[in-house]
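[1] Provided below are the primary sequence and the corresponding predicted coordinates.
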Amino acid sequence: MSKTIAILTGGGDCPGLNAVLRGVVRAAVLQRGWRVVGIEDGFDGLVEGPRTVELDSAAVRGILHRGGTILGTSNRGNPFAFPVREGGETRLVDVSARVVENFRSIGAEALIAVGGDGTLKIARRLNELGVPVVGVPKTIDNDLRKTDVTFGFSTAVDIVTEALDRLHTTAESHDRALVVEVMGRDAGWIALEAGIAGGADVILIPEIPFDLKKVCDAISRRCRRGRHFSIVVVSEGAFPAGGSKVLQLNAKQNFGVERLGGVGHFVAGEISQCLDMESRTVVLGHVQRGGTPSALDRILASRFGVEAVAMIERGDFGRAVALRGRSLVTVEIEEAVAGLKRIDPAGELIKTATELGISFGN
C-alpha cells in the first residue's frame, strides 16, 4: 500500500545527512512506491508554513558525497519553546499544537526525525502528541546513548586528525605550544580519538577536569627531552578542576542553550604564562562539520536511512535506529535521550592514551 512519509534534519549540520535522505528516498520511493516529503529547516518548517519539498529519486541524485543537508536545518526551532519576538522582547512559546496540525496537513503517515539529543527529545514529545515518529541519531559529538557510533563522528575525527598532522610541522619549526580547540560539547570523544590518531601530547576533555600545573609539567618534561614544542587538544567543554566551562553565551542569553567556546585561548594563555613559552590557539570550529563525509559515515548514514523506512513499514514508532557492534537495532527514543554517552575516565581508550605518554592534566 502506498504511503506518504515526511523527513526532517534538525540541530547542527553533519556529514552524512544527505546520505540518510538518499537512503530513505531510495528505500521508500524506488523499492516501495511510497512518497517522501522533506520538511525544510528542521522543526522550523513545521512551525511556519508548513514548508516542504518533494523528495523523489531525482531530488537525491548526486548528493551522497555532499556535506550539509539539502533540506536545511535549525538548532533553535524547538516547538515546545519557540522564540517569538513581541514588544521588543523575545519570549519562548509552546507552538507544538501548530506543528502537529501542520504535520497532519501535509498528509504524511509518519515522520523521520534525523538529529541529535535535542532533535530526538522533541521527536519523542511529538510522538506522545500523536505524530508517528522514527528517530535517526546524528551528531559529530558521538554522545548519544544506545548507539555505539553516530554518523558524522568519523568525518569529524578525520578532519581534526589531518589538522593535527599539519600543525605538528609548524609547531616544531617555531618551538611553540599549539592548542587546538575542537567540538564535542560535554563529551570528549572527538578530542580523545583525534588526539590519539594525531599524536597529541596533551588531551583535555570534559570527563577529566584538568590541573593547569600538570599540563605545564607535561610540556616541561618534553622540553627536557629535547622536544621544544607540544600539541594540546582541548575539547570545547573541558574545564579546570574546581573551575567551570568557558562560555561565549550562557543559556539565558542563547534561548536555553549554552554556547561553548574560548577554552583553547584560556589554556594557551596559561601555558605561555607558566612556562614563558610561545603558544598559539587554533579553533577548528565548524570546519569539523563541513565538507565531504567519510566512507564510514556514508555507509552508516545510508544504513540508518534504509532501516528508518523499514521501521515505518513495521509500525515501529517512538523508537530510533542504532548501531550495536556491527548490527543495526532499534531502541526507545526515551532511552536514547535519557543521558549523554560520555567517556569513561577509567576506560580502555584513556588507558591506551596514557600508555602512549599522553597527559590528561590530572
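    Perfect, thanks for sending it.
[2] C-alpha from now on. contacts and neighbour counts both.
    Noted.
[3] excluding residues flanking it in the chain, which one is nearest the residue most central in space within the chain?
    For the chain, the residue nearest the mean C-alpha position is T139 (2.7 Å; C-alpha atoms, centre = their mean). Once flanking residues are discounted, T139 sits nearest to G116: 5.4 Å by C-alpha to C-alpha, 6 or more residues apart in numbering.
[4] quick one on the thing from earlier: thought the residue nearest to the centre of the chain was touching G115?
    Yes - T139 lies in contact with G115 (C-alpha atoms under 8 Å); the separation is 6.9 Å.
[5] okay, one more to line up with it:
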Amino acid sequence: ERGICIGTARTNPGKGIEKRDDLADPAKTTRLRNVYNALVDLEIDALISIGGDDTLKTANFLYAYQQTLPDDARRVRVVHLPKTIDNDYRGIDFTFGFFTAVDFMAKELLNLRADSRATSSWFIVETMGRKAGWLPYGVAIAGEANLVLAVEDLDDKLLTQDVQTDPDSGEERRVPCLNVEALTERIVDLVLTRETRDRKHYGTVVLAEGLAETLPDRYISGVNRDEHGHLSLGKVNLADLIASRVTELYAKRTGRKKKMRGIQLGYEGRCAQPHAFDVMLGSQLGIGAFRALCEEKLDGHMVSVHGQLGLTYVPFSELVNPETMVTEVRFIETGSDFHKLARFLETRTEATPAWGPGPRNEERS
C-alpha cells in the first residue's frame, strides 16, 4: 500500500532546543520528556524513526536527552532511517523516495513539454526542494527541461540586498535575497534564444521551491510557518509569480504576447508507486534497522548503505551539528559532475562559465 500507513505529523518535540545545554533545562525539554515517558510507559525498548532532516533532528534530541538522565534510568534506543524525496542527507548517497519522485515528476514534466510544443508556450515548473536542489535537478535532467535553478545556483547575478526589520528589536538589517528581476531576465533571455537561434517557441523551466524562501520580504510577509519554522511555500506560489513576471517582460522586450504558465509539482509525487530501486533500498534500510538494534545493539545511529546496498551505520554525531543540534544539509556542489550534467543538457544562452562543460552545438532537431 502506498503512503505512510502509520501516519505522520508535523509536531516538533524539540521545539525551543537550540544548543546542547538546553537539554538540561526542564522548561525546554517538556515535550521530549513527555515522549520519553510515553515510550517507557508503553514498555517500548527501541524507536525506529523514519523521515527527513527534521525527523532526524528530533530523533537525535531524544537520544541526546537520554544522555542527561541518571545511569539507572530506562533507555529507549533510537535508530533512524533516512526517507525524503529531497535527498539532502549526509551519510547516504540516495534516500528512498527520491528516485520515485524524480521518475513521477519527470514524466509529468515531459507531458508539459509536449503540451508546450503543441501550443508554442512555456511552463515554469516549481518542484519540492526546500533546502537543496537534488529533486528539481533530477526532475529537470530526466524531464528534459531547458533550465533548472535551485538555491545552490544563487550567485551574485541572482542575488540582491533586501532591508528587513527584526520583529523583536525593531532594527533594520540588510540580508541577501533572490533578485526577482534578474531571474526574470534570465528566463526571458532563454525564451528569446530558443526562438531566434533554435527556431523553437516552447520549453520548460524548473525552479526549486526553496528559492521562495529567499524572496524579498514583501513577497512572503504574512505567509504562515510550521512547527519547525518552515515557510508554507505552496502558498507563496513561486511558479505563478515568476511566470507572470516573465510574461510582462517578454511583452515589453518584443511587443508580443507569450503564454507562460506556472505549475507546482508537489504532493502528487510523494506517494507515487515506488520505483524498483526505492523498493530495494527501503527494504534493505528497514532490515538494517532491525539488524542495527538486534545484532549490532546500536543506539543513536542512522542506517545507511554503500556500494551494492551493503549496510553501514552512521552515528548521529556525524550528521548533526554538535553546537546547534541542527542536521547538516547536503547541497549540490556547484561545479560537481552532477551539477555539470544539468548544464550540459540545458539550453545555453551565455558564454561558458569557468566550471562549464565546454563548447557544444545546440540540438537542431
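    Great, that's in hand. None of these values were measured; they are calculated from a predicted model.
[6] on that earlier part again, how close does the alignment partner in structure 2 of the residue nearest to the centre of structure 1 sit to G129 of structure 2?
    In structure 2, the residue paired with T139 of structure 1 according to TM-score structural alignment is T84. Counting by C-alpha to C-alpha, to the nearest Å, the separation of T84 of structure 2 from G129 of structure 2 is 10 Å.
[7] now A145 of structure 2
    Taking C-alpha to C-alpha, one finds A145 of structure 2 at 16 Å from G129 of structure 2.
[8] where along structure 2 do the helices fall?
    Taking DSSP state H as the test, the helices found in structure 2 are 30-41, 53-66, 98-119, 134-142, 180-196, 217-220, 233-236, 238-254, 276-294, 337-345.
[9] so the last one matches what in structure 1?
    It refers to helix 337-345 of structure 2. Helix 337-345 of structure 2 corresponds to residues 348-356 in structure 1, going by TM-score structural alignment.
[10] just to revisit the earlier point, aligned partner of the residue nearest to T139 of structure 1 in structure 2?
    Aligned by TM-score structural alignment, G116 of structure 1 pairs with G52 of structure 2.
[11] show me what contacts that match?
    Shown in contact with G52 of structure 2 (C-alpha atoms under 8 Å, 6 or more residues apart in numbering): 82-84, 89.
[12] in TSV: the residues you listed, plus distance to S244 of structure 2.
    Below are those laid out as TSV (distance: C-alpha to C-alpha, whole Å):
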residue	distance to S244 of structure 2
P82	37
K83	35
T84	31
Y89	34
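[13] so which of these is the closest to A106 of structure 2?
    T84 (17.1 Å; C-alpha to C-alpha).
[14] and that closest one, how far from N146 of structure 2?
    Applying C-alpha to C-alpha to T84 of structure 2 and N146 of structure 2 gives a distance of 26 Å.
[15] quick one: map A132 of structure 2 onto structure 1.
    The equivalent of A132 of structure 2 in structure 1 is A187 (alignment by TM-score structural alignment).
[16] kindly report the same for F61 of structure 2.
    Under TM-score structural alignment, F61 of structure 2 pairs with R125 in structure 1.
[17] quick one, what contacts that match?
    R125 of structure 1 is in contact with no residue at all, counting by C-alpha under 8 Å, 6+ apart.
[18] would you mind measuring from it to F80 of structure 1?
    With distances taken as C-alpha to C-alpha, R125 of structure 1 is found 9 Å from F80 of structure 1.
[19] residues near the counterpart of N12 of structure 2 in structure 1, how many?
    Matched to structure 1 by TM-score structural alignment, N12 of structure 2 sits across from N78. N78 of structure 1: 25 surrounding residues under other C-alpha atoms under 10 Å.
[20] do a quick rundown of the strands in the stretch 251-365 of structure 2.
    Per DSSP state E, counting those that start in this stretch, the stretch 251-365 of structure 2 carries strands over the ranges 260-265, 301-306, 310-315.
[21] read off where the strand or helix carrying R22 of structure 1 ends up in structure 2.
    Taking DSSP states H and E as the criterion, R22 of structure 1 maps to helix 17-25. Counting by TM-score structural alignment, helix 17-25 of structure 1 pairs with no residue of structure 2.
[22] and the angle for that helix with helix 295-314?
    30 degrees (axes from the mean of the first three to the mean of the last three C-alpha atoms, to 10 degrees).
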